[in-house]
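Undergrad: here is my input, please return the structure:
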Amino acid sequence: MNLFSGTISTIEGSLNYSSLKQKVISQNIANVDTPGYKAKDVSFKDTLNQAMAGAQKAYRTDARHYEFKSNAAANGIVSQRNVSYNESGNSVDIDKEMSDLATNQIYYNALVDRMSGKLSSLQNVLKGGR
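TA: I've put the predicted structure just below:
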C-alpha cells in the first residue's frame, strides 16, 4: 500500500520492528532463571549498517539519497549479549528488560495511534468529509 507517500508502509515496518522487539524481550524475561541463557537484543542499527555495507547501486533522484536499493527487513537483527550477570552464566538483567519492555510499549502505542490517525484521515476522505 503506497498511500500518503509511503507513510503507512513506514509505520507498518516500524510496527513489525516493535513486535519483534517485544517477542525478544518477552523471551529474555521468561528465561531470567535459565542457567546459561544469553539475553538477546534487537537492533535496527545493525540492519541498516549491514544494508549499507552491501550497498547496491540504485536509481537516485538526489545525490543525498542512500546508495542502496534494498528491501531489508525493518525488523532488525536479533543478536545475543555476551555479558554474564550471575554465576549460572545467565545474562538477563530483569531491570533492564522491564525498562526496555515499557519503552517498547510506549513506542508501539505511539505507532498505533499514528496509524489510526492516518486511517481515520483516509476514511474521512472516502466519505467525502461527512
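
Undergrad: can we go C-alpha only for contacts and neighbour counts from here?
TA: Will do.

Undergrad: how about residue 35, secondary structure?
TA: coil (DSSP: H, G, I helix; E, B strand; the rest coil).

Undergrad: count the residues that sit near it.
TA: Residue 35: 13 surrounding residues under other C-alpha atoms under 10 Å.

Undergrad: how about residue 33?
TA: By other C-alpha under 10 Å, the residues close to residue 33 number 14.

Undergrad: likewise for residue 127?
TA: Neighbourhood size, residue 127 [other C-alpha under 10 Å]: 9.

Undergrad: residue 122 versus the residue nearest the centre of the chain, what's the distance?
TA: In the chain, the centroid-proximal residue (C-alpha atoms, centre = their mean) is residue 17; its distance is 2.3 Å. Using C-alpha to C-alpha, to the nearest Å, residue 17 is found at 24 Å from residue 122.

Undergrad: residue 77 too?
TA: Distance of residue 77 to residue 122, given as C-alpha to C-alpha: 33 Å.

Undergrad: how about this one, so we can line them up?
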Amino acid sequence: MALQIFGNTVELLGKTLDLRAKRQGLISSNLANVETPNFTPSDLSFEKELKNAVSKGSSARLDVTNPRHIPLKGGTQQLDRVQGDVLETPDKAEGPDGNSVAMETEMGRLAENQIMYNASIQLLNKKFDGIKLAIKGS
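TA: Next comes the predicted model:
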C-alpha cells in the first residue's frame, strides 16, 4: 500500500535514515576513542551502494508467475540489501601512541552527517504533509 501512495521515496528515505544513524554511531565511537592507544577510526560508506540500488530498483520487475498475481514494480528489495561498507579511515598524522583519530575531521563528519540526517527527516515530513493535505482536501 505504501508503495502505491509514495513510490519508493519513503523506503529510500527510511533506508537513508538507518544508514545515517549507523554512521553517526561509528563517528561517535571514533570521538570517544580519541585518546585510546592504537585506535583506528572507521566510517560508513553507503552513498554509491544506495545509488546503485535505486537505479537497479527502477528497472527491476517482479515476476508474475500466476495470472492472479498483481504486477508490481520492484525496488524495495534492492534497498533492503544496502548495508554500507565500514572502512578504516586513519588520519595521516598518527599520534605517538598509535592513535590515528583527528578530532577536527571527525567533528566535521559528525556535523555533515547530522545535517544530512535532518534533511532526510524534513523530506520525509514533507511527504507525509502532502498526504495529509490530500486527505483533508484543503
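
Undergrad: hmm, back to that, out of residue 77 and residue 122 of the first structure, which sits in the busier spot?
TA: Legend: neighbour count by other C-alpha under 10 Å for residue 77 of the first structure and residue 122, higher for residue 77 (20 against 15).

Undergrad: so what does the more buried one match up with in the second structure?
TA: Counting by TM-score structural alignment, residue 77 of the first structure corresponds to residue 85 in the second structure.

Undergrad: for its match, what are its contacts?
TA: Applying C-alpha atoms under 8 Å, 6 or more residues apart in numbering to residue 85 of the second structure gives the contacts 44-46.

Undergrad: mind doing that once more with 10 Å?
TA: 42-47, 49 (C-alpha atoms under 10 Å, 6 or more residues apart in numbering).

Undergrad: before we move on, what about residue 126 of the first structure?
TA: residue 120.

Undergrad: distance from the longest helix anywhere in the second structure to the first structure after superposition?
TA: With secondary structure taken from DSSP state H, the second structure has its longest helix at helix 103-136. Here the mean offset of helix 103-136 of the second structure against the first structure after fitting is 0.8 Å, by mean C-alpha distance after the TM-score superposition for the first structure.

Undergrad: what range in the first structure matches that helix?
TA: Counting by TM-score structural alignment, helix 103-136 of the second structure sits on residues 94-127 of the first structure.

Undergrad: now that stretch: buried residues?
TA: Neighbour-count burial for stretch 94-127 of the first structure, counted by 16 or more other C-alpha atoms under 10 Å, picks out 94, 97, 101, 104-105, 108, 111-112, 115, 118.

Undergrad: switch the residues you listed over to TSV; also include distance to residue 30 of the first structure.
TA: As requested, the buried residues of stretch 94-127 of the first structure are exported to TSV (distance: C-alpha to C-alpha, whole Å):
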residue	distance to residue 30 of the first structure
94	10
97	11
101	13
104	17
105	17
108	21
111	26
112	26
115	30
118	35
